[in-house]
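Novice: Dropping the sequence and predicted coords here.
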Amino acid sequence: MLRPLGVDVELVDLETDDPRSLGGFDADIVMVYPGDPERPDFKDVLSLVDHHALLGRAVLVNLSLNGRATRKQYICEQMAIWRALYGKRVGLMVFGDRVEDDPALAPIADTIVAIPKTLQYDEVAALSFAEREGIFLGDYGKLCDETLLAWPVDEAIEALKQAVPDAHLFCVEQYRPKRKRDLGIEVLPFLESEYSRVLSRSRLMVSLVKYATFEMVPMEVAAMGVPVLHPKMDNSLSDYLGLGAVEIASVEHLGRCARALYADPVVWKGISESGRLVARGLAWENMAAQMYLRLLNFRKSALS
């Protein structure tokens, strides 16, 4: 994204390379994209940020904002520490502009830098309403972990069965769950090369995940022309898909919208086409200039 715009970029792996020396690369900005802060090795990330900030570099770090109050509190505390030590040199990497309006993050709002998520889509055949069937509910492993979900999975699935009794409900086992559950829907194995072909034939996707940093699969499915229903996710789907999807407020709301979209080709086409255009417009090749400008502004603010 950045090299065609004249930016020198060096990719350094946090585990297999030396993220402190950067292989001798003289960076103005260091973007640190680690795993979750709850992982045991995350403490090394904190010292890595300190290392580069002390060298006078602008450091942008992803602390995995996931919608949880506990994570927001941790982020506020850690960013306040860095701000006291380094001023504006350390910024919080997020993916959605709506994050800046979150009251829980107000104390550190001046550290937030929204960077476009790198989205890449497969080319798939354009299918009509009549050529599609079934409701895709995402990853089986995530559906088995209710700590990630907006509503209890059994309640959501029952609402869909009541609202759209003729719809085939299915999910895909992309990740193995810690504890398997019988959800009463079809569980497809990992699709590999069949991924895009199978999912593009869905008539609707319902994403129940709320407490995650970013949900990629709904973006990929929306780009295929599949309407997406999802809970509020300011750092992800709400900001990215906007009116190209349907933000769901409750299980009852889910049932009503699913019924209308699944049964009415006119309603379906409106969300299908708007979602496809929005998602395709956010592909990485279209977001290079946005990435460049936001990093340029962060560098100016951090190093001034």
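Specialist: Right, received. Where do you want to start?

Novice: contacts and neighbour counts: CA atoms only from here.
Specialist: Will do.

Novice: Can you tell me the SS state at Gln78?
Specialist: The local conformation at Gln78, judged by DSSP: H, G, I helix; E, B strand; the rest coil, is helix.

Novice: Show me where the protein has its helices.
Specialist: Along the chain, counting by DSSP state H, helices occupy 43-54, 69-86, 140-143, 153-163, 195-199, 216-223, 237-241, 251-263, 265-281, 288-303.

Novice: Pull out the buried residues from the fourth one.
Specialist: If you call a residue buried by 16 or more other C-alpha atoms under 10 Å, then helix 153-163 has these buried ones: Val153, Ala156, Ile157, Glu158, Ala159, Leu160, Lys161, Ala163.

Novice: do the last one as well
Specialist: Under the neighbour-count criterion of 16+ other C-alpha under 10 Å, helix 288-303 has Ala288, Ala289, Met291, Tyr292, Leu295, Phe298, Arg299, Ala302 buried.

Novice: Would you check which pair of those lies furthest apart?
Specialist: Greatest spatial distance among those (C-alpha to C-alpha): Ala288 and Ala302, at 20.9 Å.

Novice: in stretch 9-18, what's buried?
Specialist: Going by neighbour count (16+ other C-alpha under 10 Å), the buried part of stretch 9-18 is Val12, Leu14.

Novice: So what touches that stretch?
Specialist: Stretch 9-18 has contacts (C-alpha atoms under 8 Å, 6 or more residues apart in numbering) with Leu2, Arg3, Pro19, Leu22, Phe25, Pro34.

Novice: okay, now the one to match up with it:
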Amino acid sequence: MQSQNNHPPAQPGTQAQVRHAYALFKQGRYPEAMEAYERILASHPEMERRLRVNIHIAKKRIQNGIRTRQTLARDDKELSNAVFVGMAAIPDRVAALEASICSLLPQAERIGVYLNGWEQIPSFLQHEKIIVAGMGEPDIGDVGKFHWVDDHDGYYFTCDDDLIYPPDYIARTLAKLRHYHGNAAVGWHGSVLMEPFARYYDTNSRKVFLFGSHRPHDTAVHILGTGCCAFHTQVMQVRKADFTAPNMADIFFALNGQKQKIPFYVIEHEKGAIREAPGTKESSIYADSHQNKSTRKNTHELQNQLVRSNAPWLLHEFQPLSILIIGRFNSFQKGGIYKSCHLIQEHLSNLGHHVSVLDTQHALVLPESAHFDLCWIYPGDPERPDFATVVEKIRSLQKRGIPVLVNLSYLYQEKRTTWIRDRILECNAGQSTPVLCAVFTESAAHDPLLADVRDYVCVVPKTIEPPACTKVRGFGEREGVCLGDATKLSNPKIIGGPVHAWIDAIFRKMPYVNLYAFKQYQGDNPHSRVQYVPHMKEEFGDWLGQRRLFLCLNIHTTFEMVSCEAQYCGTPVLYRHMPHSLSEYISTTGMAVRNPEEMAEMVTWLYNDPAAWERCSRSSLRNAESKHVDVLDASLEGYLRLAVQRARRLTKPATSTSDQRC
């Protein structure tokens, strides 16, 4: 029978080139792999469809820098607690300056005052806590607030000479910085730039959150008012030389934050907590710029230019996550969990997240300063040896206040689902730090048996990186039907009963077809009609790509990875309803059947109808490409952010019943 494949078959020499390119790809030599793929496409552009996923991955990993990650040194170091306040002052505000200094002096360690255009130092600045600069120097305007920043190691506050601060201003602002683990700049006044942006002082271009108005919650902003803000010099690198023009420190400080991807927050505060000194409004930079006066303080047009030329402006509220993964990193290397744990680590790290890993077999020992947004525990089935210490590790993490997301191997089986529900209830009873349960689909998350713990159930996408398939073969180049793993076929708990009825039904309809199963583990051969082959490590993808159909008879497993891998090879898949796995990941790009007779009927049809087979093969390929971990890693990040958000929402005040067992 003639192949109905839309792509002409590649020549043997081209296949050798593809194998060579893929070998480079698997070795992580992505620039070389890209060159090899480009050479292939130059002479065989028809192969673009076949190679595009690997080309996409190679480009992405070259861009990101494979096995590198954004270094989050600020998460790993002990931050200095030294506090310094920088302020710039003009002579017209001597009374306001005195009131401002008086409000800050009892709560500040050191205050630096840069005097712009003063002829003498006021007597109230002659204090052991106060450093004075600027006398006899050029007037540098509000840049004077940052005169000492190059030499300070610690928390740096910038204040204005026309503001009177509440008695707990520094303590409250420091508390917010520490709430964000130092990874932010915070203030009491700021703004968000609106789109489309026209002019900086146009109310349609900028939403301003005033220091004098009530702010009920922390609000992410693009720009902080440097008259009442603070940051840590080990987190945000700021130099006096960054401020290349006077009287627009807010913009230069914001540009610095944008470049370094530092989140800016206007923190929650009450109305009138910071007060403006009487009689100072008319001498402000805002007044001259807003009214477009012809003065040195009017920097309106330059601010407009800088805002426009540095678009787009982003809110960096969502910082890289700090994740601890406890899984199969050294032990139990044979199987999907080991591969998934390494893929999760690799992709989260490449996305810039701070990832620490621990093998399930190793003791949990964390330094006292360790901070994690979440610990993801990914062991084997609860009946497997590496699950033995999971409960102990969960209790230890809860004591440290670290939320836990744990895979409990949901199987679409009532006994296991009830066990999962009971474990989650017990783990969270009387505990302030939540334990969440991970599943792979929303259908599983909405199992009625999990209704009592619905808020604690989180979806995380399965990490799928298929085996090598150097050639997507057409209908006429394939034969036989693959039934998956022989060990699973022989397990009635996985099949939901004996497998014989399914195999016999297929054989009755198609006694001429070869039925295959691969043997990844030792065990009995479940049916005499099946041919058993060893599970090939390197050639497995090409072997799958030579089979005409893939059948999944399993229903009570946590995930059926090989079915998804078969689609990647262009092999159509028939499966049984698996709401926790294939019903969402394959869905209608394959076909779900309900009994042996339906399976036999669909196998017979697809196996003998090349036109229908070709269409199913195409949809299988496109679906598989969309499920590749390199395509879905942003979804992986998104679902982990959801888990972190849910954990924060579910965190409760500490209770005295901390000895509850889970």
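Specialist: Perfect, I can see it now. These numbers come from a predicted model, not from an experiment.

Novice: Would you pull the TM-score for this pair?
Specialist: Scored against TM-score structural alignment, normalised by the length of the first structure, the superposed chains reach a TM-score of 0.93; 302 aligned residues with a C-alpha RMSD of 1.9 Å.

Novice: which of the buried residues of helix 288-303 of the first structure lies closest to Leu277 of the first structure?
Specialist: Using C-alpha to C-alpha, Ala288 comes nearest to Leu277 of the first structure of these, at 17.6 Å.

Novice: re earlier: looking at the buried residues of helix 153-163 of the first structure, which one is closest to Arg181 of the first structure?
Specialist: Nearest to Arg181 of the first structure, judged by C-alpha to C-alpha, of the buried residues of helix 153-163 of the first structure is Val153 at 10.4 Å.

Novice: what does that closest one align to in the second structure?
Specialist: In the second structure, the residue matched to Val153 of the first structure (TM-score structural alignment) is Val499.

Novice: nearest residue to that match other than its sequence neighbours?
Specialist: Leaving aside its sequence neighbours, Val499 of the second structure sits nearest to Leu489 (C-alpha to C-alpha, 6 or more residues apart in numbering; 6.3 Å).

Novice: what do you get for Tyr140 of the first structure?
Specialist: Excluding the flanking residues, the one nearest Tyr140 of the first structure by C-alpha to C-alpha, 6+ apart is Glu173, at 4.9 Å.

Novice: Tell me which residue of the second structure lines up with the one you found.
Specialist: By TM-score structural alignment, Glu173 of the first structure lines up with Lys519 in the second structure.

Novice: so that match touches Met536, yeah?
Specialist: No - counting by C-alpha atoms under 8 Å, Lys519 of the second structure does not reach Met536; the two are 9.1 Å apart.

Novice: Settle it for me: which of the two has more neighbours?
Specialist: In terms of neighbours (other C-alpha atoms under 10 Å), Lys519 is the more surrounded of Lys519 of the second structure and Met536; the figures are 19 against 13.

Novice: what residues are up against that one?
Specialist: Lys519 of the second structure makes contacts with Asp485, Ala486, Thr487, Tyr532, Val533, Pro534, His535, as judged by C-alpha under 8 Å, 6+ apart.

Novice: Against Asp542 of the second structure, how distant is the second one?
Specialist: As defined by C-alpha to C-alpha, to the nearest Å, Ala486 of the second structure lies at a distance of 19 Å from Asp542 of the second structure.

Novice: With neighbour numbers in mind, choose between the two.
Specialist: Ala486 (26 against 19).

Novice: Return the residue of the first structure aligned against that one.
Specialist: Here Ala486 of the second structure is matched to Tyr140 in the first structure, going by TM-score structural alignment.

Novice: ok, the buried residues of helix 153-163 of the first structure vs Ala104 of the first structure, which is closest?
Specialist: Closest approach to Ala104 of the first structure among those (C-alpha to C-alpha): Val153, at 27.0 Å.

Novice: pretty sure the residue nearest to Val499 of the second structure contacts Gly497?
Specialist: No - contact criterion C-alpha under 8 Å: Leu489 of the second structure and Gly497 do not qualify, at 10.0 Å.

Novice: out of the two, which sits in the busier spot?
Specialist: In this view Leu489 of the second structure and Gly497 are compared by other C-alpha under 10 Å, and Leu489 has more residues nearby, 24 against 13.

Novice: In contact with the more buried one, which residues?
Specialist: Counting by C-alpha under 8 Å, 6+ apart, Leu489 of the second structure touches Ile495, Val499, Pro526, Leu553, Asn554.

Novice: which among those residues gets closest to Tyr155 of the second structure?
Specialist: Distances from Tyr155 of the second structure to those, taken by C-alpha to C-alpha, are shortest for Asn554, at 58.4 Å.

Novice: Chain neighbours aside, what residue packs nearest to the counterpart of that closest one in the first structure?
Specialist: Aligning on TM-score structural alignment places Asn554 of the second structure opposite Val209 in the first structure. Nearest-residue entry for Val209 of the first structure: Leu149, 4.4 Å, with adjacent residues in sequence omitted and distances by C-alpha to C-alpha, 6+ apart.

Novice: That neighbour contacts Lys210, doesn't it?
Specialist: Yes - here Leu149 of the first structure reaches Lys210: they are 5.3 Å apart, a contact under C-alpha under 8 Å.

Novice: Which residue of these two possesses the greater neighbour count?
Specialist: Between Leu149 of the first structure and Lys210, counted using other C-alpha under 10 Å, the more crowded position is Lys210 (24 against 18).

Novice: if we can go back for a sec, so how far is Val208 of the second structure from the match of Glu173 of the first structure?
Specialist: For Lys519 of the second structure, the distance to Val208 of the second structure (C-alpha to C-alpha) stands at 65 Å.
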